[in-house]
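Show me how the following folds:
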Amino acid sequence: MSSNRLRVVMLILTATLVAAFAGGAAAQTSESHGWLNNDQARTPYGTFQFKNGYPTADTSRQVRDVITRNRAIEVYIAQMPTVSWYAVWKGIAGAGGKQPNQLVIWERLMDAKTLLLTGNTETVYGLAAMDLRKGPIVIEVPPKMLGGVNDIRQTEIFGIGPTGVDKGQGGKLLIVPPGYAGTIPPGYIVGHSPGYRIVFAVRGFLEEGKPDAAVALMKKARVYALADAGHPPAQAFVDGSGKEIDTIFPDTATYFDDLGQIIQDEPAEMFTPSDRFAMASIGLVSGKPFTPDNAQRKLLAEAAQIGSAYARVNGFDSQDATRIVYPDRKWEQLFIGGSVTWDAQGYPNEDRRAAFSYSAIGMSPAMTSKAVGQGSQYIWTMRDAQGRYLDGATNYVLHIPPNIPVKNFWSIVVYDAQSRSLLRSHQPFPSVSQYTGPVANADGSYDIYFGPKGPPGKSKNWIETVPQKGWFVLMRFYGPLPPFFDQSWKPGDIEVAK
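Reported below is the predicted structural model:
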């Protein structure tokens, strides 16, 4: 939490006390400054009592609880990218064979059994969780691979691909841990990680509608310890398709347990001084076990619930004007402000970062690069044309005009508003894309249908939704072309079907 945010929390509490007293909710006093003497201050947090200007024992306890809860809420919001990526790290490390440096590949694409924030059904994913506490790790990257290596805070150490460190030619990457003083052999592209837990993430596109070529390319990658470079062990691969793999962080007090483990294991310098103060004030101190008592754990559980409630308001009911993609549509930006570091306004905007982090992962500069015909762009919506949240029991239709501005492909994917993962229904892949063979209209446009039952004869253009489940849509543009950027082309809104 930034020092500015901490000051805001303290000012709000102070203002509440003063307002309650000055407005007549407290006992009468002739003190013009509003200073509390022998008074009761009735606030939304409870009644605070003072005698001769001093707080009673109950008041001290109450106010400390308020501060602990409020600071924990701010820590929840500020550290969401880190705790989220740690959940990914744990989920991948614990999948399948649970071997060191195993590479999990969704060989038959990602289906709804995988819990991953806004994963894509039309992209082949590969993920490996690595631990540098035992020393440097080598990643052998084949040519034409796309991806990157991120530390536990979702900060990119390496980009991989045409715009990455290997320039699309592949090579041997060497990631060294903090403070490493050992010998670095020649022939490696070296990256210095600020922390010990890192994630290697790659993706590949379908060829002729099939994942085979992308999977074969990923299986040329090798991940092993530098100490084993002379005789690298056989690479362990796990097929993630069709498996229950959970990579999403909790909205309970366990969130703070995970953060406590990160703080205990990672260098303190990974966090800013103001972050460290905020975390220390709720018992999260570098190098010390996190052992909250029952009373504190209750406050942390409340903070996680309030923090997650705010995250949903912040993400699904954002009031940030720059989120709107088209002035006359309900589509919104996933990266509000267009900056992967969230500092487009001259300072890190924690609300924008948290809005992204609650529903998505992967803060790579390539995701915000506006390169024509390269990379990807994303827009999303959780509302229909009238501004109502999308309801799983209602039938809808989305009109997509002809000449979709992509060099590679486009996709429409539906997600569960609760889990922010692929919506689980009778369809294993809740999506329609260029690869799934939707039926075009006579003018080349498409009508995509959403609802618990598909319209007759429209199965190729229908995505099943589930009653009593909210849902939202991401539209992806891979290799976006000029009409996307200048907005001379734009999709329709999602309309209630007649």
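
For the rest of this, base every contact and every neighbour count on C-alpha atoms.
Noted.

which residue sits closest to D151 in space, ignoring its chain neighbours?
Take D151 and drop its neighbours on the chain: the residue closest to it by CA to CA, 6 or more residues apart in numbering is I198, 4.5 Å away.

pretty sure the one you found contacts V149?
Yes: contact criterion CA atoms under 8 Å: I198 and V149 qualify, at 6.9 Å.

and the residue nearest the centre of the chain, what helix or strand is that in?
With distances taken as CA atoms, centre = their mean, the residue of the chain nearest its centroid is S357 (2.8 Å). Element membership for S357, per DSSP states H and E: helix 350-359.

Other residues contacting the next helix or strand along the chain from that helix?
Reading on from helix 350-359 to the C-terminus, the next helix or strand found by DSSP H and E is strand 376-381. Outside of strand 376-381, the residues within contact range by CA atoms under 8 Å, 6 or more residues apart in numbering are 325, 330-334, 366-368, 370, 472-480.

Likewise for stretch 143-160?
Residues contacting stretch 143-160 (CA under 8 Å, 6+ apart): 81-83, 85-86, 161-162, 164-171, 191-204, 217-218, 361-364.

Now show me the structure for the sequence below, then we'll compare the two:
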Amino acid sequence: MAPGRGGLQPDAITALAADAYVYGSPLVRQLSAVQACLREGCGMLAPAPFNDFAHAAGPAAPGTRVPFAPADLVDALAQLDLSGGPVRLHVPDTGGAYYVLQFVDAWGNAFAYLGPRATGTGEGDWMVVPPGWAGTVPDAVSGVIDAPTSVVSVVGRLACDGPDDMPRVRALQQELTLTHLGDRAHRTGLPATESGVPGELRFFEELRVWMADFPPSAADRAHQDRFQPLGLLEEGLSPYVSAGPALVGALGRGLALGRLRVEEAARRPADATGGPQGAWQTVPHLRDHNLDHFGVGTLDSPEWTIPDRDASYLVRAVAARRGRWLPHGYEALYAHTSRDSRGRPLDGAHRYVLRLAPPPPVRAFWSLTVYDSPGGHLVVNAAERYAVGDRTPGLVHGADGSLTLHLSAQRPKDPAQEANWLPVPAGAFRPVLRLHLPEQALLDGHYVLPPLERRGT
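Okay, here's the model as predicted:
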């Protein structure tokens, strides 16, 4: 069926195209990122071919031009192609140190985790297998990870306690390996789209080609059938090469409408915590859109799934827009704020106190990092301290177990305050609190992060 036919008027085509953007933008964003990682690299990571890890040289530091990059984690990233068969993943023994490997399918669904919460910190070998695989599993492997799509991103984060800890991290990087076990050659790139498609229809062409090569779950396919009048289910030659001006206009308006819908939802996420002035903002349920694939380390429970499948498509689109490859809230919770307890913007011209009584309840670790605003970058400070948390040596706790952190551009004169000091930029700044393996009290709101209190003028 030619796109736009079947009795649909331009306004109906526009509305359907907007729905298609909400539904399909996570696939296009995810695979565009995969393509970029293969060709140009990603953030602090150099490009790497399919089925090979790219490793960061260390945690983020001043000069790292990646917004809000963590100062106490080292990134690892691999793009898996399983079209030629399974891949064997070797995970080293981290000696109890935190790490996580998060598996994300082509549609942006986090469908498996390896790490202390899910599988412990010991050495292991895992088989990552393509959809429908029915081969023999070797006795020596720790388990099987069933991939929903033949291309998968493995997003790794290794805890690092500073420059002196990097030799340990580098040794782990050397042992984190992938071996292609398939009996056929795997891809060297993603399926190609038609070259003659007008630029304004490029999104629909990418969605058409990639939907066919990376089909979603059966439940989503039923939803996908609605987009037949747009040409998204056409095979072979692209229907967009010779699309008429009326169809191009209707699709273009739908694309703009869909983008606006996602942008508005991203600015006002329904599950973000609100609260009083200066309250920390968290979005623990941004990854709950995965409704079909629950592998190792994922939680298939009402608390962590969205009951309305249609509503899940918008959440998935917002997740792809706001934070690609962020984990589920039960793996890590990220909190941020830009104002103090009286609603005033945070600025390095002032001093601030954050009193944690008690410190946040986590099973792994928590840390606080400060970035400039609006850039989201680390700023050089004389102390060369860019994160403070429960792994920071020498912190001074109160007699009741509380911890008071001091945030200021100038070094405190009191030695006790200096021990708990986190330098901030001279101008506007934004602190980010990362809570790895948060306890239930953090997730259900029984533990409330206190706002920053401004001291002095």
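
In terms of secondary structure, what does the helix holding S357 of the first structure contact?
Secondary-structure packing of helix 350-359 of the first structure (3 or more CA pairs under 8 Å, 6 or more residues apart in numbering; DSSP states H and E): helix 57-78, helix 80-93, helix 294-316.

For A364 of the second structure, list the residues it contacts.
98, 435-438.

Any of these buried? List them.
Buried by 16 or more other CA atoms under 10 Å: 98, 435-438, out of these.

Name the nearest of those relative to E263 of the second structure.
L435 (26.5 Å; CA to CA).

quick check, that closest one in a strand?
Yes: assessed with DSSP: H, G, I helix; E, B strand; the rest coil, L435 of the second structure lies in a strand.

Can you tell me what it aligns to in the first structure?
Structural alignment (TM-score structural alignment) places L435 of the second structure against F477 in the first structure.

My guess is its match contacts I412. True?
No: counting by CA under 8 Å, F477 of the first structure stays clear of I412, with 9.5 Å between them.

Which residues outside stretch 345-356 of the second structure are in contact with it?
Residues contacting stretch 345-356 of the second structure (CA under 8 Å, 6+ apart): 338-340, 402-409, 424-430, 449-457.

so which helix or strand takes in the residue nearest to D151 of the first structure?
strand 197-205.

Kindly report the same for Q417 of the second structure.
helix 415-419.

what's that helix packed up against?
Right, helix 415-419 of the second structure is packed against strand 403-408 by 3+ CA pairs under 8 Å, 6+ apart.

Who are the packing partners of the strand it packs on?
strand 351-356, helix 415-419, strand 421-423.

okay, the ones you listed in a markdown table with distance to L207 of the second structure and mean neighbour count next?
Compiled in a markdown table, those are given as follows (distance: least, CA to CA, whole Å; neighbours: other CA atoms under 10 Å):
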| stretch | distance to L207 of the second structure | mean neighbour count |
| --- | --- | --- |
| strand 351-356 | 46 | 19 |
| helix 415-419 | 53 | 15 |
| strand 421-423 | 45 | 26 |
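
Redo the ones you listed as TSV? Include distance to E200 of the second structure.
Shown next, in TSV, are those (distance: least, CA to CA, whole Å):
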stretch	distance to E200 of the second structure
strand 351-356	48
helix 415-419	55
strand 421-423	46
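
and of those, who's closest to E235 of the second structure?
strand 421-423 (56.9 Å).

how far is that closest one from where the chain is centred?
27 Å (CA atoms, centre = their mean, to the nearest Å).

repeat for stretch 143-152 of the second structure
The answer for stretch 143-152 of the second structure is 18 Å, by CA atoms, centre = their mean.

Can you get me a residue count around the counterpart of P162 of the first structure in the second structure?
The equivalent of P162 of the first structure in the second structure is P116 (alignment by TM-score structural alignment). Neighbourhood size, P116 of the second structure [other CA atoms under 10 Å]: 20.
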